[in-house]
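Chemist: what's the 3D shape of this:
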Amino acid sequence: MTTTTAAATIPFFPPDLFEDDRDLLLDTVREIATDPAQRFILGERTARFEELLRTDLGAGDVIACGSGTTALTLILRAMGITAGDEVIVPAFGCAPLANTVLGVGATPVFADIDPHTLVMDPDAAEALITPRTKALMPAHMFSVMADMPRLRALATRHGLRLIEDSAVAQGAVLDGRPAGTWGDAGVFSFVQVKSFGGPGEGGVVVTSDPELARTVRMLRNHGQDGTHRFRHHLVGLNSRFDEILAAFQLRRHPGLAARLARRAEIATHYTRHFTPLATRGILPPPPGTDGRCYYVYTLLAERRDDLHRHLAAHHVDGHVYYPQPLPHQPAFAHTAAPGGHWPNAERAARQCLSLPVYPHLTDAEVERITTAVLTFPT
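Modeler: Predicted coordinates:
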């Protein structure tokens, strides 16, 4: 009698994400721990990492901080957004879009999204502008950048600040301009599953506004200006960047372009094969390369839960991001317009299903994932 071995499940979050960097990480920990300077936060490695990203982006300044979420908080604080103010955010996305606004005492106002790209609809945002509106805070989603040219024009026309939540979009370029540089300020996140993630938390603020940069730099470090320790000019936060992560990211940065290219290759393969499924109730992201980041590859499926179970039966681990729109979340519902309806965000929450797209998937694994989707009975 012969036996067959079940295929190993292809995980959505790979447990071996940094396996190839094990020696690098161990060397980095030892290097920082034994450095005579004994500087574990905001040291010269952090400064070099900030300068590397600033040069990459052609930005005025990059300020490293504790996370992408606190990067948004630092920007809102530095802009003076506070109680009585409104910030227009997408109705579909990650919780920090709403909780950072609430955290500074302001009110998030939820705009519906484009039904296909899943990013904030500029027309929906414009309809929500009131005298209390102080900023627009669009977010790049999954594999598509927000419509930053229209949102930049909208912010300028109404005299609003533009905060670009580009946490997931490092390396993306739209109309020749990098993600993170379209707004008055942008952010990146380095949590491990992001395109340039590391083994811990971390983020940056990107801005070409010198005064905003100066204020963010003080706010991240208890309101100190970096020249006089224990002299606090502002009521700040503890959102300081780790030297181990800075050194690790400095040494991994040369491989970023290749990792991004592999993500793009996998996403292009998926889209080419899945586009014909639109008539069968499965819609892939729009094709193309401009304004794409490939952090997460997400399908819209009319029978999302059935597709999710089908993939699991074929040993492919899918993932449902954001099963509720932000204004339906218990933490934020009290701030939403009474009787409000966000049909595209609500549909996305019902239909989104994300597939593995990390760069060290093998070609065979990509084919397995593709076949599993294509064999879903419709």
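
Chemist: use CA for all of it now, contacts and neighbours both
Modeler: Fine.

Chemist: buried sites along the lengthiest helix in the chain?
Modeler: When the chain is parsed with DSSP state H, its longest helix is helix 256-274. Neighbour counts over helix 256-274 (16 or more other Cα atoms under 10 Å) mark 259-260, 262-264, 266-268, 270-271, 274 as buried.

Chemist: Give me the contacts around that helix.
Modeler: The contact list for helix 256-274, computed with Cα atoms under 8 Å, 6 or more residues apart in numbering, reads 171, 195-196, 282-287, 293-295, 297, 357-360, 366, 370, 374.

Chemist: Which residue comes closest to Arg231 once chain neighbours are left out?
Modeler: Distances taken as Cα to Cα, 6 or more residues apart in numbering put Gln224 closest to Arg231, at 5.8 Å, once the chain neighbours are dropped.

Chemist: my guess is that neighbour meets Val235, correct?
Modeler: No: using Cα atoms under 8 Å, Gln224 makes no contact with Val235, being 9.0 Å away.

Chemist: Tell me which of these two has more neighbours.
Modeler: Between Gln224 and Val235, counted using other Cα atoms under 10 Å, the more crowded position is Gln224 (21 against 13).

Chemist: quick one, what contacts that one?
Modeler: With Cα under 8 Å, 6+ apart, Gln224 has these contacts: 218, 230-234, 236.

Chemist: For Val205, see how far away Thr298 is.
Modeler: To Val205, Thr298 is 26 Å away according to Cα to Cα, to the nearest Å.

Chemist: Looking at the two, which has the bigger crowd around it?
Modeler: When Thr298 and Val205 are compared for neighbours, Val205 comes out ahead with 30 against 26, by other Cα under 10 Å.

Chemist: list the contacts for the closest residue to the more buried one other than its chain neighbours?
Modeler: Here the nearest residue to Val205 in space, its sequence neighbours aside, is Val187; by Cα to Cα, 6+ apart that works out to 4.7 Å. Applying Cα under 8 Å, 6+ apart, one finds that Val187 lies in contact with 68, 71-72, 164-167, 180, 203-206.

Chemist: Which secondary structure state is assigned to Val187?
Modeler: Three-state call for Val187 (DSSP: H, G, I helix; E, B strand; the rest coil): strand.

Chemist: those helices in the stretch 101-250 of the chain, which residues are they?
Modeler: Shown for the stretch 101-250 of the chain, the helices assigned by DSSP state H, counting those that start in this stretch span residues 122-126, 148-158, 210-219, 243-252.

Chemist: ok, back up a step: select only the buried ones of the contacts of Gln224 in ChimeraX?
Modeler: Buried residues among these (16+ other Cα under 10 Å), as a ChimeraX selection:
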select :218,232,236
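
Chemist: want to put them side by side, so please do this one too:
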Amino acid sequence: MTCSPEMDWVPLLVPDMPAPQLLMPWLERMHATRHYSNFGPLVRELESGFASQFALPAEGITTVANATQGLELVLQALELAAGSHVLLPAFTFVATATAVVRAGHVPVLADVDPHSWLLTPEIAHKACREMRIDAVMPVTTFGMPHDMTAWARFEADMGIPVVVDAAAAYGSQWLHGAQGTLVFSLHATKSLPAGEGGLVVSTRPGLASKVRQLSNFGINLDASAGLPVGALASVGTNAKMSEYHAAIGLASLDVWEQHARQRKALHADMVQELSRLADNRLVWQKPGPGGEMMAPTVICMQLPDEQARIALEQQCRQAGITTRRWYQPLLQDMPVLRRECRLLHTPHAEELSRTLLGLPFFLGMSAAQTQRVRESVRQWVAGAH
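Modeler: Presented below is the predicted three-dimensional model:
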């Protein structure tokens, strides 16, 4: 199959945003109150729903403008010494590292488990034996959840705070009764889209409340705090979620369970069919002790080697199929970050960066689109024999 100039390309991702008519009741409520930002009624309603889901008091939850600012503000709220070493996986999106740098700290890049593609407590323990580590920021790679009981045990044993970058894992990553801090993304491409937005969930006393204050410039709004209301309590930024984005989040929440089931079923069907077509030459991310993904947002597979990936990319390109090399280059291979980071031994992350490929995956994929993806994989296999 060759892509003709007029052929529509199969996109990699298509946001699952609520239709305008589904937003109208929320927007009308917002307009009736004339409250558009500054922790309005819709933001508070969204946060209340999250608090109920995570079985936490309201002060353990706060929304933010996006997950990247959520990570930055959590690091600020932890009051780590300037230049602290924050351990994170080398195999992750750049925002994990840039949040650490912008918070005034040093990213320490570690390896990941070759099966789950996650930075694990075992890897973190090893890193702590090699150098000083002041905080750990594991990532829910492609939405794969972590075992929070194990991370809570690590935090208690080592006395080192753990902040999980759970950007892609809403609906999959839970605390399950453990202590912990999670930061989710509500970006348009995530499983609970608000267009833009983030969510901080924490059992650490006062942390989410401190992030909330920092997201409002650091202004004190607590009359009992021993500081005038309106006075600056700390140097923050403007990272509040708007009522507009909360409206989208609430509309998305109404259909989340249904869409999550559809995502999981589509993902399972594609994995099964592509594995069959590829004679089981593909390797898929495996769940760790934290459990399975409940609402996948991408489909990513490991090819036998770098040349196999190049061959499949070329086959997809000819068929008008968008692909992506997640995550390449690795953080340590980006000149802007290289000078900011410390690097540990990362053989598994390096192998993944050479062999992983993302294929189109989104709700509403047509039968014709999925067939083009399958046919490209079939032709890749045929060309490899």
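
Chemist: Nearest to Ala139 of structure 1, out of the helices of the stretch 101-250 of structure 1?
Modeler: Smallest distance to Ala139 of structure 1 across the helices of the stretch 101-250 of structure 1 (Cα to Cα): 9.7 Å, for helix 148-158.

Chemist: Which position in structure 1 pairs with Ser191 of structure 2?
Modeler: Mapped onto structure 1 by TM-score structural alignment, Ser191 of structure 2 lines up with Ser195.

Chemist: what's near enough to touch the most centrally placed residue in structure 1?
Modeler: By Cα atoms, centre = their mean, structure 1 has its centre lying nearest to Val168, at 2.4 Å. Residues in contact with Val168 of structure 1 (Cα under 8 Å, 6+ apart) are 140-142, 188-189, 194-195, 293, 295.

Chemist: try Thr335 of structure 1
Modeler: Taking Cα under 8 Å, 6+ apart as the test, what Thr335 of structure 1 contacts is 107-109, 327.

Chemist: swap the cut-off to 6 Å and go again
Modeler: Neighbour list for Thr335 of structure 1: empty [criterion: Cα atoms under 6 Å, 6 or more residues apart in numbering].

Chemist: cool, His315 of structure 1 as well?
Modeler: Thr9.

Chemist: residue in structure 2 matching it?
Modeler: Match for His315 of structure 1 (TM-score structural alignment): Gly320.

Chemist: Tell me how far the nearest residue to Trp26 of structure 2 once chain neighbours are set aside lies from Gly197 of structure 2.
Modeler: Using Cα to Cα, 6+ apart and skipping the chain neighbours, the partner closest in space to Trp26 of structure 2 is Ala247 (5.4 Å). Distance, Ala247 of structure 2 to Gly197 of structure 2, by Cα to Cα: 11 Å.

Chemist: where do the strands sit along the stretch 201-350 of structure 2?
Modeler: Per DSSP state E, counting those that start in this stretch, the stretch 201-350 of structure 2 carries strands over the ranges 283-284, 299-302, 342-343.

Chemist: How about the equivalent of Asn220 of structure 2 over in structure 1, nearest residue that isn't a chain neighbour?
Modeler: Under the alignment (TM-score structural alignment), Asn220 of structure 2 pairs with Asp225 in structure 1. Leaving aside its sequence neighbours, Asp225 of structure 1 sits nearest to Met218 (Cα to Cα, 6+ apart; 5.0 Å).

Chemist: How about Gly198 of structure 1?
Modeler: Counting by Cα to Cα, 6+ apart, the residue nearest Gly198 of structure 1 is Gln192, at 4.7 Å.

Chemist: can you check Leu250 of structure 1 too?
Modeler: Phe49 (6.0 Å).

Chemist: Can you tell me the element the one you found falls in?
Modeler: helix 44-57 (DSSP states H and E).

Chemist: mind listing what's buried in whichever helix or strand comes after that helix?
Modeler: As assigned by DSSP H and E, the chain's next helix or strand after helix 44-57 of structure 1 is strand 61-65. By 16+ other Cα under 10 Å, the buried positions in strand 61-65 of structure 1 come out as 61-65.

Chemist: how many other residues sit next to the residue nearest to Gly198 of structure 1?
Modeler: 16.

Chemist: Equivalent analysis for the one 4 residues further on, please.
Modeler: When counting by other Cα under 10 Å, one arrives at 23 neighbours for Phe196 of structure 1.

Chemist: One more: Glu79 of structure 2?
Modeler: 9.

Chemist: which residue lines up with it in structure 1?
Modeler: Using TM-score structural alignment, Glu79 of structure 2 lines up with Gly80 in structure 1.

Chemist: got it, and Thr203 of structure 2?
Modeler: In structure 1, Thr203 of structure 2 lands on Ser208 (TM-score structural alignment).

Chemist: where's its match relative to Arg54 of structure 1, distance?
Modeler: Taking Cα to Cα, one finds Ser208 of structure 1 at 10 Å from Arg54 of structure 1.

Chemist: ditto for Ala247 of structure 1
Modeler: According to Cα to Cα, Ala247 of structure 1 and Arg54 of structure 1 sit 16 Å apart.

Chemist: With neighbour numbers in mind, choose between the two.
Modeler: In terms of neighbours (other Cα under 10 Å), Ala247 is the more surrounded of Ala247 of structure 1 and Arg54; the figures are 21 against 18.

Chemist: of all the contacts of Val168 of structure 1, which comes closest to His158 of structure 1?
Modeler: Out of those, the member with the shortest distance to His158 of structure 1 (by Cα to Cα) is His140, at 21.6 Å.

Chemist: The nearest residue to Pro138 of structure 2 once chain neighbours are set aside: what's it in contact with?
Modeler: Spatial nearest neighbour of Pro138 of structure 2, excluding adjacent residues (Cα to Cα, 6+ apart): Val164 at 5.0 Å. Applying Cα under 6 Å, 6+ apart, we find Val164 of structure 2 in contact with 137-139, 182.
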